[in-house]
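Novice: need the 3D shape of this:
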Amino acid sequence: MNLILMGLPGAGKGTQAEKIVVKYPIAHISTGDMFRAAMANGTELGKQAKSYMDQGQLVPDEVTEGLVKERLQEPDTESGYMLDGFPRTIAQAEALTDITAELNKPLDAVINIDVDPKILADRLSARYICKTCGATYNKLYHNPKVEGTCDRCGGHEFFQRDDDKPETVQNRLQVNIEMNTPLLDFYADRKLLYTVNGDQDIDAVFAEIEKILAAMA
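Specialist: Next comes the predicted model:
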């Protein structure tokens, strides 16, 4: 089973990715993890990626695509894979189609966790963090057991990251919507797109995903 997992920031993609790989023996391929592993292993493509990142530049598509191709040839992908964070553009999606065809590992599904952006803006803007240990809380559904006291370390100072401030969150979501929409259309045209309702309990979201995956087994 070969998948792409998509969703806007705050939609619960990370949580669902963890649940998927626990239930199904497939490799979870996060772009960030892939870059870090290639750089740590000192591969030629890893060195190229590092040289761009060290200069604060975007890694070119050909390097990223080369890393994806290398990663999809590793033994843990034989039972399947789940891409998270790639592709991000139509050009990358087209390259992935070629790569997976060449490796005989075509995509089976693209699962999009869909949540209203207004709800996501509220979710993300409600996050706050313990200044002492970094534990994350949310004013909407995950506050410390004792108000003003971190569950993990007992600290009393909290802060909100700049990334989680309302104006930054709105901009971040808009950028992601503009990036994701063409990809969703691309995969819908190819009858690969499945959309699940992310605005419900975590287990209910996973139950929807399980139904999709069970139909492919």
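
Novice: switch to C-alpha atoms for all contacts and neighbour counts from now on
Specialist: OK.

Novice: identify the residues contacting the spatially most central residue of the chain.
Specialist: The centre of the chain sits closest to Asp84, judged by CA atoms, centre = their mean, with a distance of 4.3 Å. Contact analysis of Asp84 by CA atoms under 8 Å, 6 or more residues apart in numbering lists 4-6, 28-31.

Novice: and what of Ser79?
Specialist: Counting by CA under 8 Å, 6+ apart, Ser79 has contacts 1, 25-27.

Novice: next, the second sequence, to be compared with the first:
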Amino acid sequence: MTALNLMLMGLPGAGKGTQAERIVDQYHVPHISTGDIFRAAIKNETEMGLKAKAFIDRGELVPDEVTNGIVRDRLAEADTAQGFLLDGFPRNLAQAEALEKMGKELNRSLTAVINIHVDPDSLLERLTGRYICRNCGATYHKLFNPTKTDGTCDRCGGHEFYQREDDKPATVKNRLEVNLKMNTPLIDFYQQQNLLHEINGNQPIDDVFTDVQKILNDLRN
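Specialist: Next up, the predicted model:
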């Protein structure tokens, strides 16, 4: 049976987190999120963790070689022998090339890269739809969870709402553009290696996962 060595891609709001949880539950592979392994390496005071901490403490970006080292240490652990799900790495071509090299050295080469594609306009609508009641803090969404009566909070009857800075259109648009710029070279890189699988993320969550399952079941057999 082929090991499922996977990498998950998608713009903010594409539903990556939800699909990652389902993949991990269904296929019993460890979820390797860069945020989690950074925190673990720093807490455990590994060599790479201490190096990363020194940069973070100075308010600097952690350089690729340290990030690559932390990912390599994690991939070398025994629980990844039958597969893993990488999330948040690689972020650039240099990291992708480093991952390719460590995959060969550790016998953990990628089996597939799954990109959940949602057009940026839909994502803008998804990500800017959240609003909060100023009085009681209840959270709503214009598309997915609107107030029962327009302009009135279901919980406290308040009429004043606000948006967090992160949810404002200009901020979200900028974040999407930055991510799009970052992801495009990676998508090209993995397409050239015949590893890329595009999934339509504009469907209901269950349908997205059905498409993911088709790909993973074909790879495993």
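
Novice: ok, back up a step: can you lay out the contacts of Asp84 of structure 1 as JSON lines showing secondary structure, distance to Ala215 of structure 1 and neighbour count?
Specialist: JSON lines is the format used below for the contacts of Asp84 of structure 1 (DSSP: H, G, I helix; E, B strand; the rest coil; distance: CA to CA, whole Å; neighbours: other CA atoms under 10 Å):
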{"residue": "Ile4", "secondary structure": "strand", "distance to Ala215 of structure 1": "16", "neighbour count": "21"}
{"residue": "Leu5", "secondary structure": "strand", "distance to Ala215 of structure 1": "17", "neighbour count": "21"}
{"residue": "Met6", "secondary structure": "strand", "distance to Ala215 of structure 1": "19", "neighbour count": "28"}
{"residue": "His28", "secondary structure": "strand", "distance to Ala215 of structure 1": "20", "neighbour count": "22"}
{"residue": "Ile29", "secondary structure": "strand", "distance to Ala215 of structure 1": "22", "neighbour count": "20"}
{"residue": "Ser30", "secondary structure": "strand", "distance to Ala215 of structure 1": "25", "neighbour count": "18"}
{"residue": "Thr31", "secondary structure": "helix", "distance to Ala215 of structure 1": "27", "neighbour count": "17"}
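
Novice: of those, which is the nearest to Val115 of structure 1?
Specialist: Met6 (11.3 Å; CA to CA).

Novice: corresponding residue for that closest one in structure 2?
Specialist: Using TM-score structural alignment, the equivalent of Met6 of structure 1 in structure 2 is Met9.

Novice: do Asp98 of structure 1 as well
Specialist: In structure 2, Asp98 of structure 1 lands on Lys101 (TM-score structural alignment).

Novice: so how far is Gly69 of structure 2 from its match?
Specialist: Per CA to CA, to the nearest Å, Lys101 of structure 2 is found 12 Å from Gly69 of structure 2.

Novice: on the three-state scheme, the residue located most distally from the centre of structure 2 is what?
Specialist: Distance from the centre of structure 2 peaks at Gly157, with 36.3 Å (CA atoms, centre = their mean). Following DSSP: H, G, I helix; E, B strand; the rest coil, Gly157 of structure 2 is assigned to coil.

Novice: who's the closest spatial neighbour of the residue nearest to the centre of structure 1, skipping the chain neighbours?
Specialist: Ser30 (4.7 Å; CA to CA, 6 or more residues apart in numbering).

Novice: let me know whether that neighbour touches Pro87 as I believe.
Specialist: No: Ser30 of structure 1 is beyond contact range of Pro87, at 10.8 Å (criterion: CA atoms under 8 Å).

Novice: show me where structure 2 has helices.
Specialist: For structure 2, the helices defined by DSSP state H occupy 16-27, 34-43, 47-57, 64-75, 93-106, 120-127, 169-192, 205-220.
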